[in-house]
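Participant: starting from these lines, generate the structure:
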Amino acid sequence: MANSDQTQGGYRFLPLNALIFVLALLLLCKLSFTLFTKVAADEAYYWLWGQKLGWSYFDHPPLNAWVLGLSDQIFGTNIIGLRLPAVVTFAGTLYVMWLFAQRLFPTESKNSFLIMVVVFLASPTLFVWTTIVYHDHLMLFLCLAATYCFTDYFARFAEDRETDVKRLYLAALLLGLAGLTKYAAAFLGVSVALVVLTSASLRPLLLRPHIYLAGLLTFACMIPVLIWNMQNDWASFQLHLSDRYELNAFEGINAGTFARYLFSTALYFGVFLLIPLVGIIWPRRYQTSFAHVGVRLAQITILTSMAIFVVFAARGTVHWYWSDLAYALLIIFMPIFMRWAWLIWAHVVTGIVFIAYGLMTYAIVPVELYFGQNGLEVGRMYGWDQVVPKVERHLDQLGIEHVGGTLYVSAGQLAYYLDRADIYDFAAKESQFNYWDQKNIPAGEDALVVHDPFGDLDTAKQRFETLTLLERFNINLMGFDVLWYEIYLGENATPIDDELIKVLYAPKSRL
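Facilitator: Prediction:
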């Protein structure tokens, strides 16, 4: 890169061979994580969505479930069929990064591309969330692709108002599909609108029909979500905007959830990324319209999303990974203003340590057990090779058909490992099972009930005349008991009103 470019961006390129070596190591770790780590509880839950296709779902929009259902039909119920969609979307994400590198650093695109990918993969959350099939793998790919297309069109329009509008409509379609994957894509949509409104060179778009037609295209992609919510009393929107939080708006501050969000966000994305997170907001001049518009779009997305999550974290639990789009956009534009090579290497080294820990914990044994810590949350991923044969044996011996878990995630895991979609969730907590009418089995019938430390056995007991313990066993890994399971026989089902259960178990602040 020319000296003027380096002076303007303050960016020093790193040795190519070192970057290639680190990238190869990270990709090997990613392949290992894909093939050898246990299926996460929510992965199994989302796999079940793919077996029961619908307009949308209680927890999230439907596109990821549709993709998982298609992959399962083609490749079967196995780790390849489950996680191949994440491999494909990560390949798409790499391609988008390459497009950004070519536009931002045309003379040093290879080096800047490698920087983006290495920093991205060394962020523990982005590494994992583009490997497992939570909705984020698809949302991130679509949002980054949409960001590129919006940036490209806006930059061209700023220089030539008669530029081709095809890229604008492609951007709108990609944004709509991202919204059809996860609601967090709305932050990018809001940011696009704010970029247009706050930029003198882009405000003329408001006098033309294309920006509004593009908006309609984005909105049209969300029609399945709107149909589902209209049919189900806006349940999904209410969940994300209200029901999942312990406090009402303006009621006070939940210091615990607030602190956990800040700490876990910094730790699991990479503490060294806090420096560029501040740096991207710092005013500076950019050499091209593409860089100027792209950074502005990233800045607004980062500020709006993280500000809202900070506010919501003061009301109740907000998971750190909800900020993944903000960090992904940060990394895309970080090579423009990153000044210190040591910071990149520090991020890479700490990231590899976290990733190695994750590989050990999720593929072999929860590492925290060696330090006397409770590994229950991770432990629920293990032992299904022991649970399923016991369940099948009891079903066969007792001659009964129905089986369920005492929480939606254990019900999802049962469904995945038994490879059947007619599994019940006997817990009080609302889940997608409510909308499949798979909370109560038919009156008078019997069922097996699989329970673990996270489950809601009390509500399960209410659904049967009698609930008898058949078997209790521990899942032991390398001498450590990581979890226990209980299998019950529920006899003479007595269905209960789950609408009443939802009221009884509502947070106290809402009673």
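
Participant: going by C-alpha atoms from here, please, whenever you check contacts or count neighbours.
Facilitator: Fine.

Participant: so when I look at Leu469, I'm seeing a helix, right?
Facilitator: No - Leu469 is assigned strand when assessed by DSSP: H, G, I helix; E, B strand; the rest coil, not a helix.

Participant: residues contacting it?
Facilitator: 486-489 (Cα atoms under 8 Å, 6 or more residues apart in numbering).

Participant: tell me the centre residue of this protein?
Facilitator: By Cα atoms, centre = their mean, the chain has its centre lying nearest to Asp136, at 3.4 Å.

Participant: that one and Gly9, how far apart?
Facilitator: 30 Å (Cα to Cα, to the nearest Å).

Participant: before we move on, what about Phe33?
Facilitator: 35 Å.

Participant: let's compare: structure for the following, please.
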Amino acid sequence: MQGEQRARTIFLTLWTLITAVKLVIAARLPLFVDEAFYWQEGQHLAMAYSDLPGLTAWLTRLGVELGGAHVLAVRLPFLAIGAVLPWMVSRIATRWFGAVAGWQAGSLTLLMPLSATLGMLAVPDVPMALAAVLCLDAGARLLRSVDAAAAMKLALGLMIGALSHYRFIGVIGVGLIALLVLPQGRRMLRDPRVWVALALGVLAWLPLLAWNADNHDAGLKFQVVERHPWDFQWSGLWFLVIQPVLVTPILCVAMWKVALAGTRSGGGARAQWRYFGLVGAVSTVAIFLLGFFTDVERISFHWPLPGYLALLVAVPVVLNGWPRWLRRTGWWLAGVGLTLAFGYYLMASTPALREQLAGDKYYPRNFAGWKPLADVVREELRQMPEGTRVLAGNFKVGAELGFQLRDPRIEVLPHPLNDKHGRTAQLVQWGLLHQGERGTPLLLVLSPSDQRYRDLLERYHQVCEQVGPLPPPRVVSQDHGYQRFLLFRLPAQRAEGPCVSPAMAWMDTPQFGAQVQGTVEVRGWAFKDGVGLSKVELLLDGKPAGTVTYGRPYDITGFWKISNDPQHPNVGFDAQLDTTGLAPGKHWLGLRLHGNDGSVETWQEQAVIVR
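Facilitator: Next comes the predicted model:
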């Protein structure tokens, strides 16, 4: 009884503290771009969408209906699901392995970083995890004896999963494999009540199938074919490396012990042990193997979570058989992992901390800069004629600005990103993909940070083809330019002429992070298609820092073949930077580019370390 009481107290304490921290972070953290698009989908209620079934969008709509247009309200239904899941895992473990193991399984669900952070973002993995746990619980109960209550729980889980994500098909497949391996599972599958539950689960896929039938299978093609290379890629090894970090090493080993136990035969309660192990093992192994062939550019580290939740149910039994020091180390490592995960989200939600990661590959750009951008957009709209419409450069900008401006109908330019993320068909269905019509003034908002630099000039020329030559932009720069937006006032009538694009530049020396002292030579190039540059200013920590000589010969047309700057090849610049009076440490070196059309554009900065 003392052990049970202690385990229960630990669980309740962890649940209270972690839930409170998640609420605080979720209220501060700006919407991730996918969350913003799910909010936009929720404002256009439908049975299914181009990228997902309907449930995620419905939940975002429920949140804002209950709590208003606030990030916390958008995430509130997902936070509620995330708060319930540890209780569900605890209850399953209690039923099969006792109360102490049950509370411990719930505590581990609260501590494992992948499951602990669940619900802080409004993403489809949250309801999908709920569906997976419901099916897991129902399957374990049905292995013992088939009854109507367990069958209905299975049907509920299958229906929620079908409304959550295409990937839930994999969860269904894994569950069926596990049941077919077990004699009790094969016997269970002969019961008609189970087949009624399966039939209800199948019916829940009909809205998604109907959407694909009406839209040339656009969603299915994207999820199954277009987003994955389906060629072997060694980068899939990174997936194997990162998983032990995300679930913490000792906990990872314990879960694999449960998975191995699932391959051994036995009777009685051992059937449920094998069931949990088989579901977890088949799921994680399949996803690890798929990692060598599927999409590695977008976030996919959360895919094994349903399998991990199955394994966590039995992990306390494994841990309790280990030496005390090893058990404690496992618990503490899980706590450290959780702290680091929360720390990352807190950093992303705090501008002063987020700025410190500018230029780093872990810089959370998709969370950054949306509110300042919206403030500038409102200011620009007040100064433009009545009836001016906002035009976004891609779906990310359209969705994020839509949330900030409370306008889910912002038009979007055609962009490869819309295709890459499976959103083009949805924008077309809403009538929000810009077709070149004008009639009223437009405020065009571009996000050059969303484009690979080597493709940026080509993208600018595509925009010129879509809307005409671009006037001088207003620059909105965040975190030293690592999140950067350009705003253009486009008149009601399209201008004609050669492409005039935003300026582009590069610093050859000093390089990012270079250690410098004394007088430093700064060299590079800069150009502006259509009109050219009149001068280049050197900035240090945002202030002018010396005279720049612009216009020396520097032929860059070998790479930028489509560039039409009239001043080619004289686009090089040189400057001398005196660092003798600067405090040692990191400083930010930048450029201010002056166009012959009167434009003034600040360029992305790069860090130098003064010794």
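
Participant: right, and out of the contacts of Leu469 of the first structure, which lies closest to Pro283 of the first structure?
Facilitator: Glu486 (58.7 Å; Cα to Cα).

Participant: count the neighbours of that closest one for me.
Facilitator: 16 (other Cα atoms under 10 Å).

Participant: so it sits in a strand?
Facilitator: Yes - assignment of Glu486 of the first structure by three-state DSSP places it within a strand.

Participant: not counting sequence-adjacent ones, nearest residue to it?
Facilitator: Closest residue to Glu486 of the first structure apart from its sequence neighbours, by Cα to Cα, 6 or more residues apart in numbering: Arg472 at 4.4 Å.

Participant: how about Leu311 of the second structure, what's its match in the first structure?
Facilitator: Using TM-score structural alignment, the partner of Leu311 of the second structure in the first structure is Leu330.

Participant: close enough to count as contact, that match and Ile281?
Facilitator: No - counting by Cα atoms under 8 Å, Leu330 of the first structure stays clear of Ile281, with 10.0 Å between them.

Participant: compare these two (neighbour count), which wins?
Facilitator: Per other Cα under 10 Å, whichever of Leu330 of the first structure and Ile281 has more neighbours is Leu330, with 25 against 16.

Participant: now the more buried one: how far from Gly490 of the first structure?
Facilitator: Taken as Cα to Cα, the span from Leu330 of the first structure to Gly490 of the first structure is 52 Å.

Participant: mean shift of the helix or strand hosting Ala291 of the first structure relative to the second structure?
Facilitator: Here Ala291 of the first structure, judged by DSSP states H and E, is contained in helix 289-313. Helix 289-313 of the first structure differs from its equivalent in the second structure by a mean of 3.7 Å after superposition (mean Cα distance after the TM-score superposition for the first structure).

Participant: ok, residues contacting the strand or helix carrying Asp458 of the first structure?
Facilitator: Using DSSP H and E, Asp458 of the first structure sits in helix 457-462. Under the criterion Cα under 8 Å, 6+ apart, residues 406, 426-428, 449, 451, 467, 490, 494, 496 lie in contact with helix 457-462 of the first structure.

Participant: distance from it to the middle of the chain?
Facilitator: Between the centre of helix 457-462 of the first structure and the centre of its chain there are 31 Å (Cα atoms, centre = their mean, to the nearest Å).

Participant: on average, how far is it from the matching bit in the second structure?
Facilitator: Once fitted to the second structure, helix 457-462 of the first structure is off its aligned match by 3.7 Å on average (mean Cα distance after the TM-score superposition for the first structure).

Participant: that helix: which residues count as buried?
Facilitator: Neighbour counts over helix 457-462 of the first structure (16 or more other Cα atoms under 10 Å) mark 457, 459-462 as buried.

Participant: just stretch 224-242 of the first structure next, same as before
Facilitator: Quick answer for stretch 224-242 of the first structure (16+ other Cα under 10 Å): 224-226, 228-229, 235-237, 242.

Participant: for those residues, which one is nearest Cys143 of the first structure?
Facilitator: Val225 (18.0 Å).

Participant: what is the aligned counterpart of the closest one in the second structure?
Facilitator: Using TM-score structural alignment, the equivalent of Val225 of the first structure in the second structure is Leu208.

Participant: I'd guess its match is in a helix, am I close?
Facilitator: Yes - according to three-state DSSP, Leu208 of the second structure belongs to a helix.

Participant: now the contacts of helix 457-462 of the first structure as TSV including neighbour count?
Facilitator: TSV is the format used below for the contacts of helix 457-462 of the first structure (neighbours: other Cα atoms under 10 Å):
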residue	neighbour count
Thr406	27
Phe426	32
Ala427	26
Ala428	26
Val449	27
His451	23
Leu467	22
Gly490	24
Thr494	19
Ile496	16
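
Participant: which ones among these are found in helices?
Facilitator: Counting by DSSP state H, no part of those is found in helices.

Participant: all helices of the stretch 401-550 of the second structure, in order?
Facilitator: For the stretch 401-550 of the second structure, the helices defined by DSSP state H, counting those that start in this stretch occupy 416-420, 424-430, 453-467.

Participant: test my guess that the residue nearest to the centre of the first structure contacts Ala184.
Facilitator: No - here Asp136 of the first structure lies out of contact with Ala184, judged by Cα under 8 Å, at a distance of 9.3 Å.

Participant: pull out the buried residues from the contacts of Leu469 of the first structure.
Facilitator: 486-489.

Participant: tally up the residues packed near the aligned partner of Val348 of the first structure in the second structure, please.
Facilitator: Using TM-score structural alignment, the partner of Val348 of the first structure in the second structure is Ala334. A count of nearby residues for Ala334 of the second structure, using other Cα under 10 Å, gives 25.

Participant: which bit of the second structure covers stretch 50-68 of the first structure?
Facilitator: Taking TM-score structural alignment, stretch 50-68 of the first structure hits residues 42-60 over in the second structure.

Participant: secondary structure class for the residue nearest to Ala328 of the first structure when sequence neighbours are not counted?
Facilitator: Nearest residue to Ala328 of the first structure, sequence neighbours excluded (Cα to Cα, 6+ apart): Phe120, at 7.0 Å. Here Phe120 of the first structure is recorded as helix under three-state DSSP.

Participant: residues contacting Phe120 of the first structure?
Facilitator: Phe120 of the first structure touches 126-127, 328, 331, counting by Cα under 8 Å, 6+ apart.
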